[in-house]
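Asker: need the 3D shape of this:
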Amino acid sequence: MKTYNLAFKYRIYPNETQANIINVTFGCTRLVYNRFLAQRKELYETDKKSVTYNTQAKELPLLKLELPFLKEVDSIALQQSLKNLETAYKNFFQKRTAFPKFKSKRSTRKSYNTVSTSNNIRVEGNFLKLPKLGLVKIKLHRAIPQNYVIKSATISQEPNGAYYVSLLTEFQRDIKEVPSDNNIVGLDFAMSELFVSSDNQRADYPRFFRKLEAKLVKAQRELSRKVKFSQNWYKVKLKVAKIHNLIKNSRKDFLHKLSHELVTKYNAIILEDLNMKAMSGVLNFGKSVSDNGWGMFTTMLQYKSMLLGKQVIKIDKWFPSSKTCSSCGNIKDSLSLGERVYNCECGHTMDRDLNASINIREVGRSLLAY
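Answerer: All right, here's what the predicted structure looks like:
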């Protein structure tokens, strides 16, 4: 039996009092993060010394004496804010991210994290019990299995004002691997369609951002003409946030359904290990790359396949899948992006993306763990 983690995200509907507590907690966790980040920076700049999480955690009670309002919010949330700072520093020193920045109260997304202790986070019917908040109304669109243990909760507020909670659960399961046999598919990334499979399935991605781009531009132009922080400015700002939220939710819904369809149908999925950030910069496809959500899609494929005992294999991004003939194996010296049909000297003619997806499938077949 192995231990796994899975998060469930739900919409919550706090009453006025609960919403005030949540908003105060956002501010308090931000204050703690910024205060101790400033302390770390100052200590390093003056004495060239570093400070650890344990040292700062001992100073937190002293800060509560200095600022009594910190006692009114969830104490674990304040501790988690310090842990987030420690993680940010580790990521910086391990060259995974940039140096930690101070958090702004004008940030578009606010959140805080709290840990489950003594069953203080639990679902009770149509309500969720949370520290300091009590019973909060929740839209439980998906039930959490009884053998899943809630480990932590992240409460957040989207730019459109809606509140959400993400419950991190832990469970044990003996996942038996499903034999891959010949039920394998290769996916070739396509900018407009998301992907073309080796079975000639095309995702036909609706391009949600492009559909609402004109409406979004109009709302953003309207926002730019308002007096900043005025009542009308906040009204239009909410309109912009709702459009962004519609795009995001539509994209997630489409990708969830598509990834579920693929992992249910196939025992193994092969795709290229692409660097989408670099691709968007080099090819000037920033909007299109951000719109289709390929990175989010591959993440969904991986965790859903894992839970079903199936495999997702990523092959080397430098493999010439587009230049290789899927019939004879000949590799072309060059192939421009404008050539949408692959023509080989052996007489093989095929759609460029379909040809590449077949090559990806065959390379991945040799990497599968049976």
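
Asker: rest of the way, CA atoms for contacts and neighbours
Answerer: OK.

Asker: can you give me the strands in this structure?
Answerer: Along the chain, counting by DSSP state E, strands occupy 2-13, 110-115, 122-124, 127-130, 134-139, 149-157, 163-173, 184-190, 194-197, 268-272, 311-315, 341-343, 349-351.

Asker: this one as well, want them side by side:
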Amino acid sequence: MLLSIKTKLKLTAEQKTVMSKHAGIARFTYNWGLATWKSLYQDGYKPNKYLLKKFFNNSVKTELEWIKEKGICQKITQYAFDQLGAAFDRFFKGLGGYPKFKKKGVNDSFTIDASGKPIPVGGLRVKLPTIGWVKTYEGLPHATTTKLTISRIADDWYIAFAHEVECEPTQKSQEAVGVDLGIKELATLSTGIVFPNPKAYKKSIQKLKRLSKSLARKTKGSNNRHKSKIKLAKHHNRVSNIRKDSLHKVTNYLCKNHAVMVIEDLNVSGMMQNHKLAQSIADCGFYEFKRQLEYKCKKFGSKLVVADRWYASSKTCSNCGCKKESLLLSERVYSCGHCGHVMDRDLNAAINLSRLAKA
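Answerer: Next comes the predicted model:
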């Protein structure tokens, strides 16, 4: 199976300048393609990425000497058009909005390859096509890849690539487990194990507000504003990393130790309509939790079962099977009026979900 990896690069000042040049060319190519696409469409034509790529290489690129500067990989323009074509494909399928122009310093990235040849990676150094050797902070697995994507996050550069790995089925300690996701506790298992929610954004919101206010007070275009912007971006990145770290730890534990996992098909977009809980729900990362389970189940030889969205796991008694007509969100302890069974609400739901594995 294909597994992607992303890690931080350890660059010199000169290498950071080279990366910024590559990102600038990719951004210019993407914006040129988008502007030309809109112009051609308004004139009654039906453009596509292949037509734009051919015209750009034959007529536009030959007149721009700064794109052909020494040390610049020429493959980045090709992938910029591929990204534009993918953006329009998502728009036509109704999966995203109309593509927007890219801004300098916002989601800077570019993709390079070695003209179809495999690129070896591994250890603490990687030889990038045309650019040369760059260092990483952590060791990379020894493998080969066809292309590399380099992006900038909070003024730091990261490298990402996909490589082929073999599935590693692990010995399971539990046959089946139900997983109930929540806001107070990130995940409650039917075995009684509870994983707390780190609440990374909520714990950092005061500092984020202070940094945002400091940024707003700086003069636009000044060096102090740029420094303040980087400081705010670094803290946002730290919050994101804390959330991802907790999700990876929980999903790794589940997939390595359980043969079958049952989770709910949560309507996250619908839950976000509740403005009183939207911030807390977004801080949990429910969609990312499900996405990680899906590919880690393939890697570790587990099976994922997604319960029906309308399955009343919280309202049903795990002891007698009697279903309540209503259950308030504030009721954290489930009390059955039929058999008198009393249990934690989340644990009761997790036990009901675990029984779907046998069904």
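
Asker: TM value for the aligned chains?
Answerer: TM-score for the superposed pair, counting by TM-score structural alignment, normalised by the length of the second structure: 0.92. Supporting figures: 355 aligned residues with a Cα RMSD of 2.1 Å.

Asker: could you dump the strands of the first structure into a markdown table with mean neighbour count added?
Answerer: Output for these, formatted as a markdown table (neighbours: other Cα atoms under 10 Å):
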| stretch | mean neighbour count |
| --- | --- |
| strand 2-13 | 15 |
| strand 110-115 | 22 |
| strand 122-124 | 16 |
| strand 127-130 | 18 |
| strand 134-139 | 17 |
| strand 149-157 | 20 |
| strand 163-173 | 18 |
| strand 184-190 | 23 |
| strand 194-197 | 24 |
| strand 268-272 | 26 |
| strand 311-315 | 21 |
| strand 341-343 | 17 |
| strand 349-351 | 15 |
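
Asker: figure out which of those strands is closest to residue 247 of the first structure.
Answerer: Closest to residue 247 of the first structure of those is strand 194-197 (Cα to Cα; 16.0 Å).

Asker: which ones are touching residue 23 of the second structure?
Answerer: Counting by Cα atoms under 8 Å, 6 or more residues apart in numbering, residue 23 of the second structure touches 108-110.

Asker: so what does residue 322 of the first structure match up with in the second structure?
Answerer: With TM-score structural alignment as the criterion, the equivalent of residue 322 of the first structure in the second structure is residue 314.

Asker: and the gap between that match and residue 349 of the second structure?
Answerer: 5 Å (Cα to Cα, to the nearest Å).

Asker: what does residue 36 of the second structure give?
Answerer: With Cα to Cα as the criterion, residue 36 of the second structure and residue 349 of the second structure are 54 Å apart.

Asker: so for the two, which sits in the more crowded spot?
Answerer: Neighbour count, other Cα atoms under 10 Å: between residue 36 of the second structure and residue 349, residue 349 has more, with 27 against 14.

Asker: so that one makes contact with residue 319?
Answerer: No - checked against Cα atoms under 8 Å, the pair residue 349 of the second structure and residue 319 is beyond contact range at 11.3 Å.

Asker: residue in the first structure paired with residue 330 of the second structure?
Answerer: Aligned partner of residue 330 of the second structure by TM-score structural alignment: residue 338.

Asker: got a list of what that match touches?
Answerer: Here residue 338 of the first structure is in contact with no residue (Cα under 8 Å, 6+ apart).

Asker: ok, longest helix in the first structure?
Answerer: Taking DSSP state H as the criterion, the first structure has its longest helix at helix 231-265.

Asker: buried sites along that one?
Answerer: 233, 236-244, 247, 251-252, 255, 258-259, 262-263 (16 or more other Cα atoms under 10 Å).

Asker: stretch 322-330 of the second structure now?
Answerer: Per 16+ other Cα under 10 Å, stretch 322-330 of the second structure contains these buried residues: 323-324.

Asker: quote the end-to-end distance of it.
Answerer: 20 Å.

Asker: equivalent analysis for stretch 325-345 of the first structure, please.
Answerer: End-to-end distance for stretch 325-345 of the first structure: 9 Å, by Cα to Cα.

Asker: centre of the chain to stretch 112-121 of the first structure, how far?
Answerer: 22 Å (Cα atoms, centre = their mean, to the nearest Å).

Asker: equivalent analysis for stretch 241-250 of the first structure, please.
Answerer: 15 Å.

Asker: repeat that for stretch 141-159 of the first structure.
Answerer: 16 Å.

Asker: and the contacts of that stretch?
Answerer: By Cα under 8 Å, 6+ apart, stretch 141-159 of the first structure touches 8, 10, 108-116, 121-122, 163-171, 238, 241-242.

Asker: and what of stretch 47-55 of the first structure?
Answerer: Contacts of stretch 47-55 of the first structure (Cα under 8 Å, 6+ apart): 40, 43-44, 82-83, 86.

Asker: okay, now the equivalent of residue 13 of the second structure over in the first structure: neighbour count?
Answerer: In the first structure, the residue matched to residue 13 of the second structure (TM-score structural alignment) is residue 16. Counted with other Cα under 10 Å, the neighbours of residue 16 of the first structure add up to 9.

Asker: how far away is the spatially most central residue of the second structure from residue 247 of the second structure?
Answerer: In the second structure, the residue lying closest to the centroid (Cα atoms, centre = their mean) is residue 288, at 6.9 Å. Distance, residue 288 of the second structure to residue 247 of the second structure, by Cα to Cα: 8 Å.

Asker: likewise for residue 137 of the second structure?
Answerer: Taken as Cα to Cα, the span from residue 137 of the second structure to residue 247 of the second structure is 22 Å.

Asker: can you give me the neighbour number for the match of residue 322 of the first structure?
Answerer: The number of residues near residue 314 of the second structure, taken as other Cα under 10 Å, comes to 22.

Asker: for it, give me its contacts.
Answerer: 327, 345-346, 348-349.

Asker: now render those as a markdown table, adding distance to residue 208 of the second structure.
Answerer: Listed next are the contacts of residue 314 of the second structure as a markdown table, based on distance: Cα to Cα, whole Å:
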| residue | distance to residue 208 of the second structure |
| --- | --- |
| 327 | 36 |
| 345 | 33 |
| 346 | 31 |
| 348 | 37 |
| 349 | 35 |
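
Asker: nice, that's everything, thank you.
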